[in-house]
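Participant: any chance you can model this:
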Amino acid sequence: MLSVPHLPKGSFAHSVWLHLVLPRAAVLAALWAMNQSLQLPIWLVYPAAVLDAGFLVWQLWRYHQAAEAHIRDTGAMAPSWGGYLLCLLALLSSATLWWDTVLIANMPPPEEQHSEQMRRAREALYQLTLSADGRTVQFEGEITYGLKARLAQIVENAPDLRVIHLGSPGGHVFEARGAAQVIMGAGLETTVSEACSSACTLLFMAGTRRHLDPQARLGFHGYGLSEWVHLPGYDIDAAQEKDRVFFLAQGMQPGFAARIFDRPPEEMWYPDHAELRAAGVLTSP
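Facilitator: I've put the predicted structure just below:
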């Protein structure tokens, strides 16, 4: 802690320490600490800098008066000029730190990492909402990367979860497979109120019990790659066969399973409820 050395009260040295060194050292220390941890709004920086500049001018004026009196009384100029050098140092240090404060205040907020930007962009493509009683979760939107992880987190934090309501035009098959495993592992029932198509059918078939509302539809079609996706080693037939095996394991009849990928990627097959029930796709009316 800074304190005034044992100097004769009222002496020139005592005045320098009391009115210049200690107050200015405290201000500089506070500025330095603030610049290390805070980003003040620019509207606050300028008034604060003006106030400190006024305080510094007052300090320099007080020192000048004390120095003039010391020279007049003793004729010794060396201590006074040493003090003026100290004033110059205080002025430069204050200006430097305040300039740093202005630069920090004008800095843009740190850029979000690209991975975080992509995560938020993907999450904006769908909604995953847990009911107030924690027994149902609603999924609406596109199946995209990150769905499996978010769904797994909800399942972990909602021990009473029993049902997932689905509404999706489809999306990424790989992510759908992962989400389907989460649904199976949690033993959830699956229901659809409107439409569940393409990769969404993987999520639907993962349910222990599967239900469609009267107006709801399930849509099946063959797999394909978007025109901007180039995966030379990707075997579409093998991918379809892998998911056909999954459907069969979940109770789908072989004759129906043999037809689900017959439509081209740009078309959709919507079997009626009676056909779905006969094929083992629906387990409840």
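Participant: every contact and neighbour count from this point should use C-alpha atoms.
Facilitator: OK.
Participant: surely residue 215 touches residue 192?
Facilitator: No: taking contacts as C-alpha atoms under 8 Å, residue 215 lies outside contact range of residue 192: 9.3 Å.
Participant: so which of these two has more stuff around it?
Facilitator: Per other C-alpha atoms under 10 Å, whichever of residue 215 and residue 192 has more neighbours is residue 192, with 23 against 10.
Participant: please tell me how far the more buried one sits from residue 169.
Facilitator: Distance, residue 192 to residue 169, using C-alpha to C-alpha, to the nearest Å: 12 Å.
Participant: residue ranges for the strands of this protein, please.
Facilitator: Counting by DSSP state E, one finds strands in the chain at the ranges 126-130, 136-141, 163-168, 189-197, 210-212, 217-219.
Participant: what ranges do the helices span in the stretch 51-200 of the chain?
Facilitator: Per DSSP state H, counting those that start in this stretch, the stretch 51-200 of the chain carries helices over the ranges 78-105, 114-123, 147-157, 173-186, 200-205.
Participant: also this sequence, please, to line up against the first:
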Amino acid sequence: MGTALNEVDVPKHECAILGRMLEKTAVISHLEVMEIPNLASNLTEDEAFEIKTIAQSLSNWAYIARRLLKLSEAEQITIWNLSCVGKMDIPTSAYIQELVPSAKFRVVDNILFVLGNIEPGFANDLAKQIAYNSNIQTIALGSAGGSVIDALEAGKMIRALKLNTTLTANCYSACPLVFMGGVKRTIWSPYPEIGFHRMYWSNGVAVAPGDDLYFDISNYVSKMGANERFVLASMFSAEPDKMFVPDGNTLCNNNVATWVQRLCFGESY
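Facilitator: As a prediction, this is how the structure comes out:
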């Protein structure tokens, strides 16, 4: 079986478990359905493979449950909103208002996990976390976005410190700008999303294409080694209330990601 099924059913299990933890069982019950395989002694090759797949899926369920139990409720809610709401037939009405929408920080070994919105002051908060934990090598991101200015500052700092980036949940709006600050920018299966849309002001009005903010973004992306034309085109392809999500190969081809598990290498990997 190799490693091809290592992440089988991971997104489904993550949302099903979070739904139970956060009292959203009514909207995740369809994710908990699993057919009982044929357990006869004279199995066909396909039936034996099905049992192996189910066994791996159950093992993944247990691993994910242990991982999610270690998180605070605020972190659980952030992942639920980012990775589950509006996906896998979970309605958008299942969104949970976050009492602490700003980024939460957690260090595990040499990885700094960052979950939540990129609020004003994010870059300073990130700098403090890195200063407190001098062994950090990788920033693992999951965010719906936020302040573009802080995202640019954070990305520049990450690059100056020669740190790497990866994703622990979906990364939207301003979050990809932080991600592109990493020297190595990796995406592991089951492939959290990177999403782009037009930048917008605090009043919800889209930033005009000719605004200096896009000039700053273009310069930054170019300096980080990614294709600035692709990034800007991706932003302009979706309105502020929508999201354009490129596939892994496209992210590699434009050096937004330098490595996507089982898919591709970017030019600077």
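Participant: what's the TM-score once they're superposed?
Facilitator: Put the two chains on top of each other and the TM-score (TM-score structural alignment, normalised by the length of structure 2) is 0.54; 161 aligned residues with a C-alpha RMSD of 2.6 Å.
Participant: on that earlier part again, just send the strands of structure 1 back as JSON lines, with distance to residue 260 of structure 1 too.
Facilitator: Formatted as JSON lines, these follow (distance: least, C-alpha to C-alpha, whole Å):
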{"stretch": "strand 126-130", "distance to residue 260 of structure 1": "25"}
{"stretch": "strand 136-141", "distance to residue 260 of structure 1": "22"}
{"stretch": "strand 163-168", "distance to residue 260 of structure 1": "17"}
{"stretch": "strand 189-197", "distance to residue 260 of structure 1": "11"}
{"stretch": "strand 210-212", "distance to residue 260 of structure 1": "17"}
{"stretch": "strand 217-219", "distance to residue 260 of structure 1": "9"}
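Participant: quick one, which of these is nearest to residue 66 of structure 1?
Facilitator: Among the strands of structure 1, strand 126-130 comes nearest to residue 66 of structure 1, with 72.1 Å by C-alpha to C-alpha.
Participant: and residue 181 of structure 1, what pairs with it in structure 2?
Facilitator: Using TM-score structural alignment as the criterion, the counterpart of residue 181 of structure 1 in structure 2 is residue 156.
Participant: what does residue 250 of structure 1 give?
Facilitator: Under the alignment by TM-score structural alignment, residue 250 of structure 1 pairs with residue 224 in structure 2.
Participant: do residue 71 of structure 1 as well
Facilitator: By TM-score structural alignment, residue 71 of structure 1 lines up with nothing in structure 2.
Participant: what does residue 169 of structure 1 give?
Facilitator: Aligned by TM-score structural alignment, residue 169 of structure 1 pairs with residue 144 of structure 2.
Participant: list the residues that contact its match.
Facilitator: 82, 116, 117, 118, 170, 171, 172, 173, 174, 175 (C-alpha atoms under 8 Å, 6 or more residues apart in numbering).
Participant: same check, this time on residue 159 of structure 2
Facilitator: Shown in contact with residue 159 of structure 2 (C-alpha under 8 Å, 6+ apart): 181, 182, 183, 224.
Participant: most tightly surrounded among the helices of the stretch 51-200 of structure 1?
Facilitator: Most buried of the helices of the stretch 51-200 of structure 1, by mean neighbour count (mean count of other C-alpha atoms under 10 Å): helix 200-205, with a mean of 26.
Participant: contacts for that helix?
Facilitator: If you take C-alpha under 8 Å, 6+ apart as the criterion, helix 200-205 of structure 1 is touched by 143, 166-171, 176-177, 179-180, 183, 190-191, 196, 210, 218-220, 243, 247, 250, 281.
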